[in-house]
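Visitor: got a predicted structure plus its sequence, pasted below:
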Amino acid sequence: MNLNQIHNVYFIGIGGIGMSALARYFQYIGKKVVGYDKTPTQLTDELQDIGLEIHFEDNISLIPADFYVENTLVIVTPAVPVSHSEWNYFIEREYNIKKRAEVLGIITKDTYCFAVAGTHGKTTTSSILGHVLYESGVDVTAFLGGIVENYNSNLIGSGKTVTVVEADEFDRSFLHLHPNVSCVTSMDADHLDIYGDAASIEESFREFAAKTSSENLYVIKGLPLEGNTIGVNNDADFSAQNIRIENGFYVFDVKTPTEVVQNVKFGLPGHHNLTNALLAFAMAKSYGVSNEKIIAALASFKGVRRRFSFQIREEKLVYIDDYAHHPTEINAVHQAVRELYPGKKIIAAFQPHLFSRTKDFVDGFAESLSQFDEILLMEIYPARELPMEGVNSTWLLNKIDNPNKKLVSKDELFTAFENSDADVFITIGAGDIGELVKDLKKALHEKN
């Protein structure tokens, strides 16, 4: 497919985090961009603010009349139901319909492509890498799965030479990419509704890893893949050592295969974020970026919206919001917050994401949530799924080994936060709990 012949791009599911990065990109290169989504969100508001046409009704009469078959690309999210009338309109008229990953494959195949894969850490690692390359003067475009605070966007740069992409394992879509350099942050079981079992997920990651040579593959030490290894306080090829915390920042040395780079500064908490920063360090270095430029960019990276995102950071009140939706990610949030706030009372509100994921990892969720001082559990956010018999938040709540737990509605969550004597408040989840953050922040400020 030749993108030069495409004048119009129509998105079904334009409000998805990955889809919206593509929408920004196509608008930037001069295409007319129109899209549908089910409901307005902060993301769709931001897209409309930069001039994109978006509607929230599945109605074929809202498709522009000049979006002809020969000049229009249709990009569809996997979350759209087969009954969707706009999607069927395009299918029946034989429009060029692609998934996001296929389009990323087309855009990146003629560039020097960095691909970041892994069940956790993709968004943060690719955002750090995109920031480091952009700040270092590289001609880069980074397509990201989160809003980077430095740019207030999920698209960094507009370069034509180098691309950074998140390589998403969902429905094996990362196999559409053509990476020159890639990394794997983690290979935990997830998306078992697609893969069936952990062995199938591992096989898919192996297939992805085989797309680059082992010299151009960077992996967390311990993963069953051949490549340059990354780790914290161990004998990995790239290792963070002499780690300390100064004024809320990690300061550490990076041992590489050839040298020790001292006093690297990075502001995101948690050891998982140290490995994310190390992956970006190693990959940027492989492209020839100097140590000095990498160090300066790492120190200025502000983080990604909804990834351990400080909403309130005061001496007597802290509110953090995080996108974690897997037990390993919740453990990482807990480790980071305990390291930053030892001895403080921590209350966590969690909204499970997907019935299938809750069913597959219910014991892991219960164990990870039990570590907080108080747990507020919301109903499961279904996203693309229909309910499953017996799979609900009451079932998960009963497995949490902590007496300070309760099931809450959205309204009850506000009341619980307002009445709590906790020092640190956290909201966790990949569903629409993120839409409550602004109002929760306001309520907590008013309470104090």
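Guide: Sure, I can see it. Numbering: from 1, shown residues only.

Visitor: from here on, contacts and neighbour counts on C-alpha atoms
Guide: Fine.

Visitor: who are the packing partners of the helix or strand containing residue 357?
Guide: Assigned by DSSP states H and E, residue 357 belongs to helix 355-360. Judged by 3 or more C-alpha pairs under 8 Å, 6 or more residues apart in numbering; DSSP states H and E, the packing partners of helix 355-360 are helix 192-195.

Visitor: distance between the ends of stretch 61-79?
Guide: End-to-end distance for stretch 61-79: 22 Å, by C-alpha to C-alpha, to the nearest Å.

Visitor: just the buried positions in that stretch, please.
Guide: 63, 67, 71-77 (16 or more other C-alpha atoms under 10 Å).

Visitor: check the residues you listed and tell me the two furthest apart.
Guide: Farthest-apart pair in the buried residues of stretch 61-79 is 71 and 77; separation 20.2 Å (C-alpha to C-alpha).

Visitor: following the longest helix along the chain, which helix or strand comes up?
Guide: Counting residues, the longest helix found in the chain (DSSP state H) is helix 271-286. The helix or strand immediately downstream of helix 271-286 is helix 291-300, counting by DSSP H and E.

Visitor: run the angle between that following helix and helix 271-286 for me.
Guide: Per axes from the mean of the first three to the mean of the last three C-alpha atoms, to 10 degrees, the angle that helix 291-300 makes with helix 271-286 is 150 degrees.

Visitor: show me what the longest helix of the chain is packed against.
Guide: Using 3+ C-alpha pairs under 8 Å, 6+ apart: helix 271-286 touches helix 122-135, strand 217-220, strand 228-232, strand 238-246, helix 291-300, helix 327-340.

Visitor: buried set for the last one?
Guide: Neighbour-count burial for helix 327-340 flags 327-337 (criterion: 16+ other C-alpha under 10 Å).

Visitor: and the next element down the chain from that helix?
Guide: strand 346-350.

Visitor: comparison target, given below:
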Amino acid sequence: MSFEGINSVHLLGIGGIGMSALARWFRHEGYAVSGYDRTPSPLTDELMAEGMQISFVDSIDTIPEGIINNPAKALVIWTPAMPKESDQLNFFREKDFLLKKRSEVLGMVTSAYYTIAVAGTHGKTTTSSMIAHMLKSAGKPVVAFLGGITQNYQSNLILGDKKSKEPITVVVEADEFDRSFLRLHPNEVVLTSADPDHLDIYGDEEHILDGFLEFAHLIDKKGRLYVQQHALQRLGEGKLPKVATREYGLRSGGISAENIQARPGSFVFDYHDGKHRIKGLELFIPGFHNVENALAAIAIALDHQISEEQIRIGLSSFKGVKRRFEIHVNDGDHVFIDDYAHHPEEIKACLSSVRAMFPTRKLTVIFQPHLFSRTRDFAEGFSESLSLADSVILLDIYPAREIPIPGITSAMLLDGINTDQKELVPKEGLMNHLEKANPDVLVTLGAGDIDRLVPGIAAWMNERLNPYAQ
């Protein structure tokens, strides 16, 4: 599609995962793309290498002349994460530039194409990535806007073959934060989960459930809804839109997984939906939750006339998403897994899967809580899920967009964690602590900046395993 009269796009917060996917799409479509972000990152480095002009100073002086001199031909995209006092944001507002939120622009894109939207408190990044990969590997023309960096494509944007005569299918991760997903125009929807989260936005559990229901009702009348079994129970079947609806889950009465085998580097299972039975599927991104995500992706693939053999190939070749159950070390003696989990249910799903893969090994977890409000709202749940580990190391809370809340700290989780080995460790002392602890199976968890510690931990563990390697 084209944005009439626009030839340049400027993104405020271009380094965010969702924003950078849009930036890449506009670049691919031939627009001049520029942007601002607070700090450089590997992702902004990649965008600049792809030809985008990015500044890290929030000043009018750093806005490209092509934007300043041709406001009628410019589109400015921003996210709610931009501070209200931003010089660039306020300049664009005062000068009446065409200024739209990321969610509005995604809404414009999805209104022009057949769209599969994946929503849910957990699992939406992996599920949307898996669906897009399944379609692309089967030769279907697809464009996917994702909330993570796929290992197969090393990008958060997947592009299909422009030369294909088939119509393009858009796959989009539908974010419930700030009710952004209500801007989309989906033909098909996957609801992976509906647990309470973002209570700073929604206020309480009832209102976030209402948000998911409102989103589901955006489905085209001829469309389809795939809903995870527990999400279906929470939302209430009678409240869902009257469209073709399919329930899925590990033990669902609709689409289910059978004969699940947890192996050290993969999960094997059978897919069954009453009409199709595909045996011995192997998924190389381990986890019971990922098997469940795969059920939705397989069901959609079948409904899009992808063959069982193509599904088998697509599933086994899917390498996952960075920071989603990403295995960095697994040599038989030591294991290191990193995961984005930042909600009690996500932590429970991750650690339960690690336990199934390595049932006799000592499990050590490093967790960085994300947001003061989330730590406060789900403190009991965090403590309970972290109790699945043998040893727990807590880092300080990552504040993100929040200011500290008096009395809310990582230490408040310690009393509720049911293990003798638990402590609060500062980030700067973490490596010394690991040297002394000598962990067997190690998992890092969190959505803050804990990812910056991962390369060092992986290098340390590999060096310890092979100290003579150069």
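Guide: Alright, I've got the coordinates. Just so we're clear, the structure is a prediction, and the values are computed from it rather than from any experiment.

Visitor: need the buried residues of helix 327-340 of structure 1 in CSV with distance to residue 223 of structure 1, can you?
Guide: What follows is these, written out as CSV (distance: C-alpha to C-alpha, whole Å):
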residue, distance to residue 223 of structure 1
327, 18
328, 15
329, 17
330, 20
331, 19
332, 18
333, 21
334, 23
335, 21
336, 22
337, 26
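
Visitor: and the strands in the stretch 51-200 of structure 1?
Guide: Using DSSP state E, counting those that start in this stretch, the strands of the stretch 51-200 of structure 1 run over residues 53-55, 72-76, 96-99, 112-117, 140-148, 153-156, 162-167, 181-184.

Visitor: what lies in contact with the second one?
Guide: Residues from elsewhere that reach strand 72-76 of structure 1, judged by C-alpha atoms under 8 Å, 6 or more residues apart in numbering: 6-13, 87, 90, 95-100, 103.

Visitor: follow-up on the earlier one: so which of the helices and strands packed on helix 271-286 of structure 1 gets nearest residue 265 of structure 1?
Guide: helix 291-300 (5.2 Å).

Visitor: can I get the helices and strands packed on helix 271-286 of structure 1 in TSV with distance to residue 141 of structure 1?
Guide: Formatted as TSV, these follow (distance: least, C-alpha to C-alpha, whole Å):
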stretch	distance to residue 141 of structure 1
helix 122-135	7
strand 217-220	20
strand 228-232	24
strand 238-246	25
helix 291-300	16
helix 327-340	27
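
Visitor: now do the strands in the stretch 351-470 of structure 2.
Guide: Here the stretch 351-470 of structure 2 has its strands, by DSSP E, counting those that start in this stretch, at 363-367, 391-394, 421-424, 441-445.

Visitor: out of those, the one nearest residue 324 of structure 2 is which?
Guide: Nearest of the strands of the stretch 351-470 of structure 2 (C-alpha to C-alpha): strand 441-445, 9.7 Å.

Visitor: residue range for the closest one in structure 1?
Guide: Aligned by TM-score structural alignment, strand 441-445 of structure 2 corresponds to residues 424-428 of structure 1.

Visitor: tell me the average deviation of that stretch from structure 2 after fitting.
Guide: Its aligned residues in structure 2 lie a mean 1.0 Å from stretch 424-428 of structure 1 after superposition (mean C-alpha distance after the TM-score superposition for structure 1).

Visitor: contacts only, for the spatially most central residue of structure 1.
Guide: Central residue of structure 1 (C-alpha atoms, centre = their mean): residue 123, 3.8 Å from the mean position. When contacts are counted by C-alpha under 8 Å, 6+ apart, residue 123 of structure 1 is found next to 144-146, 166, 304.

Visitor: who wins for neighbours among those?
Guide: Neighbour counts for the contacts of residue 123 of structure 1 peak at residue 144, which has 29 neighbours (criterion: other C-alpha atoms under 10 Å).

Visitor: which residue in structure 2 aligns with that residue?
Guide: Residue 144 of structure 1 maps onto residue 146 in structure 2, by TM-score structural alignment.

Visitor: also residue 391 of structure 1?
Guide: Counting by TM-score structural alignment, the partner of residue 391 of structure 1 is residue 408.

Visitor: ok, residues contacting the match of strand 441-445 of structure 2?
Guide: Here stretch 424-428 of structure 1 has contacts from 317-325, 330, 344-351, 417, 433, 437, using C-alpha under 8 Å, 6+ apart.

Visitor: 7 Å - rerun?
Guide: 317-324, 345-351 (C-alpha atoms under 7 Å, 6 or more residues apart in numbering).

Visitor: which one of these is nearest to residue 246 of structure 1?
Guide: Taking the contacts of stretch 424-428 of structure 1 together and measuring to residue 246 of structure 1 by C-alpha to C-alpha, the closest member is residue 318, at 18.7 Å.
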